[in-house]
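Q: sharing a model prediction with you, sequence too.
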Amino acid sequence: MSDVTTTDLYEVTMALSYLREDMRAPATFSLYVRDLPPERGFLVAAGLESALNFLANYRIERDDVKEFADALHRPMRVLEPLLGLCFEGEVRAVPEGRLVFAGEPLVEVTAPLAQAQLVETYLLNQVCHQTAVASKAARCVLAAAGRPVVDFSLRRTHGAWAGLQAARLGALVGFAGTSNVAAATALNIPASGTMAHSYIETFPSEEEAFRSFARCHPGPVTFLVDTYDTEAGVRIAARVLRDLRRGAGCAIRLDSGDLDALSRRSRAILDASGLADVRIVASGGLDEYGVAHLVGAGAPIDVYAVGTRVGVAADAPYLDCAYKLVEYDGRPVMKLSSAKATAPGRKQVYRHPGYSDVIALASEEPPHAAEPMLRTVMRAGRRTWSPDRWQDARKRFRGDVADLPPSARRVERPLPVRAIQSRALEELTAKVRTDIQEHILTRAAPVGPRAS
């Protein structure tokens, strides 16, 4: 299956009609999030890299045309106007790692109409999913308040590719590592892992399991201590670590139960055994809410491992994203549907210090001391800058988070930043709305009786 055919059927039917009607003028589509999900004070822009890779390699081959024809139950010759079509447009976008808010364009695509239409589904898929997961992961980093967070999500993500993305997105917002070996090696992310309960269960005792594991791994080790009785497991782990003269860099992992109470008792046992430098890792159904609770309670946990709920962004697994036509052949256009109206024209987002964001027309003069958020990342179908690394995006994220109002950073009941529209954009919106309504009324007016 080609990425080209990873699209909704109506993109193909519309594009084919455009080509047959010779509608080849440039069209601009704006991709944005209508409203932030509940309990979100911000979003982290993500998914742009995979979107640009898709666009840079976009070309409809004969096999793709055949798939389109089969899906439509029509002869291939009907779909041949699509053959050889490439993406030759311009893309302006917010770089990955930047914080964004409702209504602000994350990506604007300007290309011949059929091209811009055909790429809609894939761009929405990549940008919306990855932005949702990155935003969830970022909240875990904030909740941990400087303590390392590790990605354990691969076994529960919606597919292996989503697991790779989750590991990258975690690293992008500051995670310390991932259990995903493929992601660790491909993306140069630190690998992190311990053992499963099944490993403990295959040995006659926990002590034999711990000693065997330590013999195999001469460096720092992490022992999973809650297979049977957690406190007993901690004591056994402490004895093995002390006997083997292991300490610095080693850890125990708590994966179930009352993590607050267990971490306190575990810390006391380790300290009493002279193992104050052995860390405590906590896992088991954690996300930003659980992490924030434990940090707020003062639990002596050194590292948080998050998995299922973060890898699938469980409490907000999708974003209300839209990819809407805002200009065609130099003419600003908009949608008037109730609760889903759009703003016309190519846009730019200007950010003033303190997050006083203004959504403006791209043609407007930049306001004083404001930073433009959308950058030109592709022109004539080619990238205008080198592929972005997650390390670069992490720097942008850290810079943006440092300036984010505390009320928007909160895990519970955050107050999101609200962008405003510039006067020029408001005036254009009102004009286009009036023009459309007058046109509709003129066309809908009843036809009077003919003069005799």
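A: Okay, I see it.

Q: going by C-alpha atoms from here, please, whenever you check contacts or count neighbours.
A: Fine.

Q: which parts of the stretch 301-450 of the chain are strands?
A: 303-306, 321-328, 331-332, 347-352, 356-361, 371-372, 375-379, 382-383, 420-421 (DSSP state E, counting those that start in this stretch).

Q: for N57, find the nearest of those.
A: Closest approach to N57 among these (C-alpha to C-alpha): strand 382-383, 9.3 Å.

Q: for the closest one, packing partners?
A: helix 48-56 (3 or more C-alpha pairs under 8 Å, 6 or more residues apart in numbering; DSSP states H and E).

Q: ok, 10 Å please
A: Contact here means 3 or more C-alpha pairs under 10 Å, 6 or more residues apart in numbering; DSSP states H and E; on that basis strand 382-383 packs against helix 48-56, strand 90-93.

Q: and these, which is most packed in?
A: Greatest average neighbour count among the helices and strands packed on strand 382-383 goes to strand 90-93 (a mean of 22), per mean count of other C-alpha atoms under 10 Å.

Q: got another one to weigh against that:
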Amino acid sequence: MPALLTDLYQLTMMQAYLEEGMADTAVFELFVRKLPPERNFLVAAGLEQALDFLETLSFSEQDLEWLAGQGFPKRFVDSLREFRFTGDVDAMPEGTVFFPDEPVLRVTAPLPQAQYVESRLLNIVHFQTLIASKAARVVLAARGRQLVDFGMRRAHGAEAALFAARAAWLAGFDATATAEAGRLWGIPVRGTMAHSFVQAHPSEAGAFEAFARARPQRPVLLVDTWDTEAAVAKAIALAPKLAADGIAIGGVRLDSGDLAAHARAVRAMLDDAGLRETIVFASGNLDEYRIARLLADAAPIDGFGVGTALDVSADAPALDAVYKLQAYAGVARRKRSEGKATWPGAKQVWRSFDANGTAVGDTVRLIHETAGQAAEARPAAGPGAGEPDAGAAGGSAADWPLLQPAMRGGRRVGSAPTLQAARERCASQLASLPAATRSLEKAEVPYPVEISEALRALAREIDASPH
């Protein structure tokens, strides 16, 4: 990824830092200030791409030539030839559920480096976290039905389409329609047909047969180009002919109209024809709320394709995600802007669980606090990377640290976790949440996140000092 994919002020600040000799160790933390309306939790995603960016960050000769043309001093431009990220990263593993004011990622590095990576880290982590959080809500609403990401065509660019497919699968979707996401990450790919395929043929029945013979492994037929129930009748009439050649119609897809009513009529038609294994799949401007309503209405739908609402996170298209300086040269720092104050110092997030494995609250502590150091002796990420052991503390409540070492000295710690592992972590984390937190509606009582007294005391101390 080009090193110049950043905000100009990262370059101007880095130049000024270097000219002042300000290269001591800085601590920056990436967190979300508040939840969007109707949201009760977020899901961390994008860490692997963030680490890729940090490991490979360097300026090309073309980058340096452009910077020189923008008036940057030669000595600064020349210094960038050897620029590399050499710092440390601690982060919540992908798939971890988190809440406002909790650092998702902490960078500890020389100030110019730690500052420079801000824009791209936010760009990567914010977007995948946004989509994974939306997708997790769809997964909860679908109650085990098949889910396919259909959103590429509405995503805001190629990278967004790919990252959305990745984040959705991490959060529990079953497949994506984006072929390149399947090639890159091994995500299962699914596809049906477009209305144009039906329109291009002389007859609807002919289009169905042609598609089924071209794609004989349980094809899914799009049946709402003209008249949904009439199209299903044609598919039913075609089924014996296809079956004689070993082709079973895998499903029919509804994409418009009253999906619940059509699903009931279509399911009855298929069952009466003995096609009980043929699924009913629905798409068309779906989100978690429409899916929840359809299932509450007992619509016999086996799977859903979710597109626009997912890939642009339509109800909450951005998070209040920030990356802020928390310490420099061994001194804790605190921002006090109105409505944007930060908690100072390098921090860890501790999650408490009851004896049943249900999360009961988080505490944000300074990394050197005694309570945190005692718990640090437990396995680094716990069973399932952040989940409590069923036998932890003899079946009583257990606390687990959520931020784990991800990079040391500019290089990953250990091998990169698989996307499958992140997917499993997300499922486990969602299952551990209280029922009210998993709800699509805003919880009357938010999930508790406490700020430790030592952290509050540090903030008061900084506030009392002259600035």
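A: Right, received. Where do you want to start? Model, not experiment: these values are computed from the prediction.

Q: quantify their similarity with the TM-score.
A: TM-score for the superposed chains, counting by TM-score structural alignment, normalised by the length of the first structure: 0.93, backed by 435 aligned residues with a C-alpha RMSD of 1.5 Å.

Q: closest to V12 of the first structure out of the strands of the stretch 301-450 of the first structure?
A: When the strands of the stretch 301-450 of the first structure are compared by C-alpha to C-alpha, strand 321-328 sits nearest V12 of the first structure, at 15.8 Å.

Q: among the helices and strands packed on strand 382-383 of the first structure, which comes closest to R242 of the first structure?
A: helix 48-56 (47.3 Å).

Q: now render the strands of the stretch 301-450 of the first structure as JSON lines, adding mean neighbour count.
A: As requested, the strands of the stretch 301-450 of the first structure are exported to JSON lines (neighbours: other C-alpha atoms under 10 Å):
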{"stretch": "strand 303-306", "mean neighbour count": "26"}
{"stretch": "strand 321-328", "mean neighbour count": "21"}
{"stretch": "strand 331-332", "mean neighbour count": "14"}
{"stretch": "strand 347-352", "mean neighbour count": "22"}
{"stretch": "strand 356-361", "mean neighbour count": "22"}
{"stretch": "strand 371-372", "mean neighbour count": "17"}
{"stretch": "strand 375-379", "mean neighbour count": "17"}
{"stretch": "strand 382-383", "mean neighbour count": "18"}
{"stretch": "strand 420-421", "mean neighbour count": "16"}
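
Q: which parts of the stretch 301-450 of the first structure are helices?
A: Using DSSP state H, counting those that start in this stretch, the helices of the stretch 301-450 of the first structure run over residues 308-311, 390-403, 406-409, 423-444.

Q: ok so, going back, would you reformat the helices and strands packed on strand 382-383 of the first structure as TSV and include distance to P81 of the first structure?
A: Converted to TSV, these look like this (distance: least, C-alpha to C-alpha, whole Å):
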stretch	distance to P81 of the first structure
helix 48-56	19
strand 90-93	22
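
Q: and W390 of the first structure, which of these is closest to it?
A: helix 48-56 (9.6 Å).

Q: picking that back up, export the strands of the stretch 301-450 of the first structure as JSON lines, with columns for distance to V173 of the first structure.
A: Formatted as JSON lines, these follow (distance: least, C-alpha to C-alpha, whole Å):
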{"stretch": "strand 303-306", "distance to V173 of the first structure": "14"}
{"stretch": "strand 321-328", "distance to V173 of the first structure": "21"}
{"stretch": "strand 331-332", "distance to V173 of the first structure": "36"}
{"stretch": "strand 347-352", "distance to V173 of the first structure": "21"}
{"stretch": "strand 356-361", "distance to V173 of the first structure": "22"}
{"stretch": "strand 371-372", "distance to V173 of the first structure": "21"}
{"stretch": "strand 375-379", "distance to V173 of the first structure": "21"}
{"stretch": "strand 382-383", "distance to V173 of the first structure": "24"}
{"stretch": "strand 420-421", "distance to V173 of the first structure": "27"}
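
Q: so where is the helix of greatest length in the first structure in the second structure?
A: Longest helix in the first structure by number of residues, with DSSP state H as the criterion: helix 120-144. With TM-score structural alignment applied, helix 120-144 of the first structure matches the range 118-142 in the second structure.

Q: mean distance of the matching stretch to its aligned residues in the first structure, please.
A: Compared with the first structure after the fit, stretch 118-142 of the second structure shows a mean deviation of 0.5 Å (mean C-alpha distance after the TM-score superposition for the first structure).

Q: sorry, back to before: quick check: which of the helices of the stretch 301-450 of the first structure is buried the most?
A: Greatest average neighbour count among the helices of the stretch 301-450 of the first structure goes to helix 308-311 (a mean of 26), per mean count of other C-alpha under 10 Å.

Q: just checking, what packs against that helix?
A: Using 3+ C-alpha pairs under 10 Å, 6+ apart, helix 308-311 of the first structure sits against helix 120-144, strand 149-151, helix 160-172.

Q: out of these, nearest to I252 of the first structure?
A: strand 149-151 (14.7 Å).

Q: which residues are contacting that closest one?
A: 137, 140-143, 163, 166-171, 174-180, 190-193, 281-283, 291, 302-308, 310-311 (C-alpha atoms under 10 Å, 6 or more residues apart in numbering).

Q: next up, the contacts around L30 of the second structure.
A: 91, 101-107, 118, 121-122, 125-126, 321-325.

Q: and it, which of the three is it?
A: At L30 of the second structure, secondary structure determined by DSSP: H, G, I helix; E, B strand; the rest coil is strand.

Q: that one corresponds to which position in the first structure?
A: Using TM-score structural alignment, L30 of the second structure lines up with L31 in the first structure.

Q: returning to that earlier point: the longest helix of the first structure vs helix 160-172, what angle?
A: 50 degrees (axes from the mean of the first three to the mean of the last three C-alpha atoms, to 10 degrees).

Q: the helices in the stretch 151-300 of the first structure, which residues?
A: 160-172, 181-187, 197-201, 206-216, 230-243, 259-272, 288-297.

Q: can you redo these as a markdown table with mean neighbour count and distance to L85 of the first structure?
A: Putting the helices of the stretch 151-300 of the first structure into a markdown table (neighbours: other C-alpha atoms under 10 Å; distance: least, C-alpha to C-alpha, whole Å) gives the following:
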| stretch | mean neighbour count | distance to L85 of the first structure |
| --- | --- | --- |
| helix 160-172 | 24 | 27 |
| helix 181-187 | 16 | 31 |
| helix 197-201 | 14 | 53 |
| helix 206-216 | 17 | 56 |
| helix 230-243 | 19 | 62 |
| helix 259-272 | 18 | 56 |
| helix 288-297 | 18 | 44 |
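
Q: distance to Q115 of the first structure for these - can I get that in TSV?
A: Formatted as TSV, those follow (distance: least, C-alpha to C-alpha, whole Å):
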stretch	distance to Q115 of the first structure
helix 160-172	26
helix 181-187	31
helix 197-201	52
helix 206-216	56
helix 230-243	59
helix 259-272	53
helix 288-297	40
